[in-house]
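Participant: Sequence and predicted model, in that order:
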Amino acid sequence: MALSLQEQLLKAGLADKQKAQKVNAEKRKQTKAQKKHKVDVVNEDKVAAEQARQAKIAKDKELNEQRKLEADKKAIAAQIKQLIEVNRQPKNNGDVACNFTDGSKIKTLYVDKLTHKRVTQGKLAIVKLGDSYEIVPTPVADKIAQRNDELVLHRADKQAEAEQVDKSEEDDWYAEYEIPDDLMW
């Protein structure tokens, strides 16, 4: 018949008889106390194992959230790339320069006259795809802006609105001053 772990350790000399008797006495005391008082004796090993399991579950949850966020970012990037590639307009490499800003740098894209006219009217917008720049219709640029606003570099209708707001602010600076009624010309 197989020996218990305790007997095997004693036989191998890894544990002594006193420690074995002490452990057995402790176990007997716990079982007696549990039976006599019907009180649950807290087992530290079980508590530690449960805490470790809870910590692992929390860590796994956090990792899954991070993976999901990364997958969502990749999906959005793929959607943007597909929108641009499907809807991009030919640049026709014309002789008209279309200037726009990418961050703090001024970039130039050479297009034909018709494309330049449509860009300035706000019917087309310039977006960034990787290291290159593409021209797409404004509704497509709106969809791209919903996903990542930084990729839409030039939209004439947005710039016109910003200029109108600036002009109205410039015109209203004197509105606070009263005009005297007794001026004689």
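Facilitator: All right, it came through fine.
Participant: Could you use CA atoms for every contact and neighbour count after this?
Facilitator: Noted.
Participant: quick one: stretch 157-171 to chain centroid distance?
Facilitator: Here the centre of stretch 157-171 is set off from its chain's centre by 33 Å, with C-alpha atoms, centre = their mean, to the nearest Å.
Participant: ok, structure two:
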Amino acid sequence: MASLQDQLLKAGLADKTSAKQARAEKRKKQKLKNKNKTEVVDEATLAAQEAAEAKKAKDRALNEARQKEVEKKSIAAQVKQLISVNRQSKGKGDTVLNFTHDNVVKRMYVTDEVHKLVTQGRLTVVSFEDGYELVPTPVADKIAQRDQNSIIYRADTAAEDKAASEEDDWYADYQIPDDLTW
């Protein structure tokens, strides 16, 4: 079976130069088509790549969670060490030191000297192993940098809170009558 081009040449409707030009153009078009042709995408390869990316993302998230957990444990260990090394003796006194923890008033029996140091802001009450301990205030500052929830009572911040509440008393300028009885 002869091509259409050969049939046209035999019939005398086309000449050899136009046939040669037509073949050259056809080859050029085919080359351009092959050159610009995109690669055939394999669906299995794509699925494998997507699965690998998903696994990497999951591994990154798990690693990040582990790192945070390790960091949390490290901070807890640092706080525990700071408290255990720097805790001060409460003494065997009869003076009651009252402080609040989670909106509940707690008590600690201390000596008069220790009570004075706490109220002056030199000692701070911190939570330690289901109990409460006293540490120097500079150590409490280091503990607060690591874990603010360990600090239970500080006299110096309580004084600041009291001063702030006094500023909020808009009725403080009014005098209370001397003959008022309750």
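Facilitator: Thanks, I have it. Quantities reported herein were computed from a predicted structural model and do not represent experimental measurements.
Participant: Please state their TM-score.
Facilitator: Here the TM-score for the pair of chains, by TM-score structural alignment, normalised by the length of structure 2, is 0.72; 140 aligned residues with a C-alpha RMSD of 1.8 Å.
Participant: Please go through structure 2 and pick out the longest helix.
Facilitator: Longest helix of structure 2, by residue count under DSSP state H: helix 43-86.
Participant: on contacts alone, who are the packing partners of that helix?
Facilitator: With contacts defined as 3 or more C-alpha pairs under 8 Å, 6 or more residues apart in numbering; DSSP states H and E, the packing partners of helix 43-86 of structure 2 are strand 131-136, helix 137-146.
Participant: Tell me which of these sits nearest to residue 58 of structure 2.
Facilitator: helix 137-146 (29.2 Å; C-alpha to C-alpha).
Participant: relative orientation of the closest one and strand 131-136 in degrees?
Facilitator: 120 degrees (axes from the mean of the first three to the mean of the last three C-alpha atoms, to 10 degrees).
Participant: Please name every helix or strand in contact with helix 137-146 of structure 2.
Facilitator: Short answer (3+ C-alpha pairs under 8 Å, 6+ apart): helix 137-146 of structure 2 packs on helix 43-86, strand 123-128, strand 151-153.
Participant: which residue is nearest the centroid of structure 1?
Facilitator: residue 69 (5.8 Å; C-alpha atoms, centre = their mean).
Participant: Distance of it relative to residue 78 of structure 1?
Facilitator: 14 Å (C-alpha to C-alpha, to the nearest Å).
Participant: Can you tell me which of the helices and strands packed on helix 43-86 of structure 2 is nearest to residue 9 of structure 2?
Facilitator: helix 137-146 (93.9 Å).
Participant: Tell me the gap between that closest one and the middle of its chain.
Facilitator: 22 Å.
Participant: Show me what counts as buried in that helix.
Facilitator: Neighbour counts using 16 or more other C-alpha atoms under 10 Å place 137, 139, 140, 143, 146 of helix 137-146 of structure 2 among the buried residues.
Participant: same thing with stretch 124-135 of structure 2?
Facilitator: Quick answer for stretch 124-135 of structure 2 (16+ other C-alpha under 10 Å): 124, 125, 126, 127, 128, 132, 133, 134, 135.
Participant: which two in those residues are spaced the farthest apart?
Facilitator: 124 and 128 (12.3 Å).
Participant: Quick one: closest of the helices and strands packed on helix 43-86 of structure 2 to residue 24 of structure 2.
Facilitator: Nearest to residue 24 of structure 2 among the helices and strands packed on helix 43-86 of structure 2 is helix 137-146; the distance by C-alpha to C-alpha comes to 79.2 Å.
Participant: what's the helix or strand for residue 105 of structure 2?
Facilitator: Mapping residue 105 of structure 2 onto the secondary structure by DSSP states H and E places it in strand 104-110.
Participant: now that strand: how far from the chain's centre is it?
Facilitator: 35 Å.
Participant: can you check stretch 44-51 of structure 1 too?
Facilitator: Chain-centre distance of stretch 44-51 of structure 1: 35 Å, with C-alpha atoms, centre = their mean.
Participant: what's the matching range in structure 2 for it?
Facilitator: The alignment of stretch 44-51 of structure 1 onto structure 2 (TM-score structural alignment) covers residues 43-50.
Participant: Tell me roughly how far the matching stretch lies from structure 1 on average.
Facilitator: Compared with structure 1 after fitting, stretch 43-50 of structure 2 has a mean deviation of 0.4 Å; criterion: mean C-alpha distance after the TM-score superposition for structure 1.
Participant: what comes up buried for that stretch?
Facilitator: Result for stretch 43-50 of structure 2 [16+ other C-alpha under 10 Å]: no buried residues.
Participant: and if you look at stretch 82-102 of structure 1?
Facilitator: Result for stretch 82-102 of structure 1 [16+ other C-alpha under 10 Å]: buried residues 83, 84, 88, 89, 96, 98, 102.
Participant: Stretch 146-164 of structure 1 too?
Facilitator: 151, 152, 153, 154, 155, 156, 157.
Participant: May I see those organised as TSV, with distance to residue 166 of structure 1 added?
Facilitator: Below are these laid out as TSV (distance: C-alpha to C-alpha, whole Å):
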residue	distance to residue 166 of structure 1
151	24
152	21
153	20
154	18
155	17
156	15
157	14
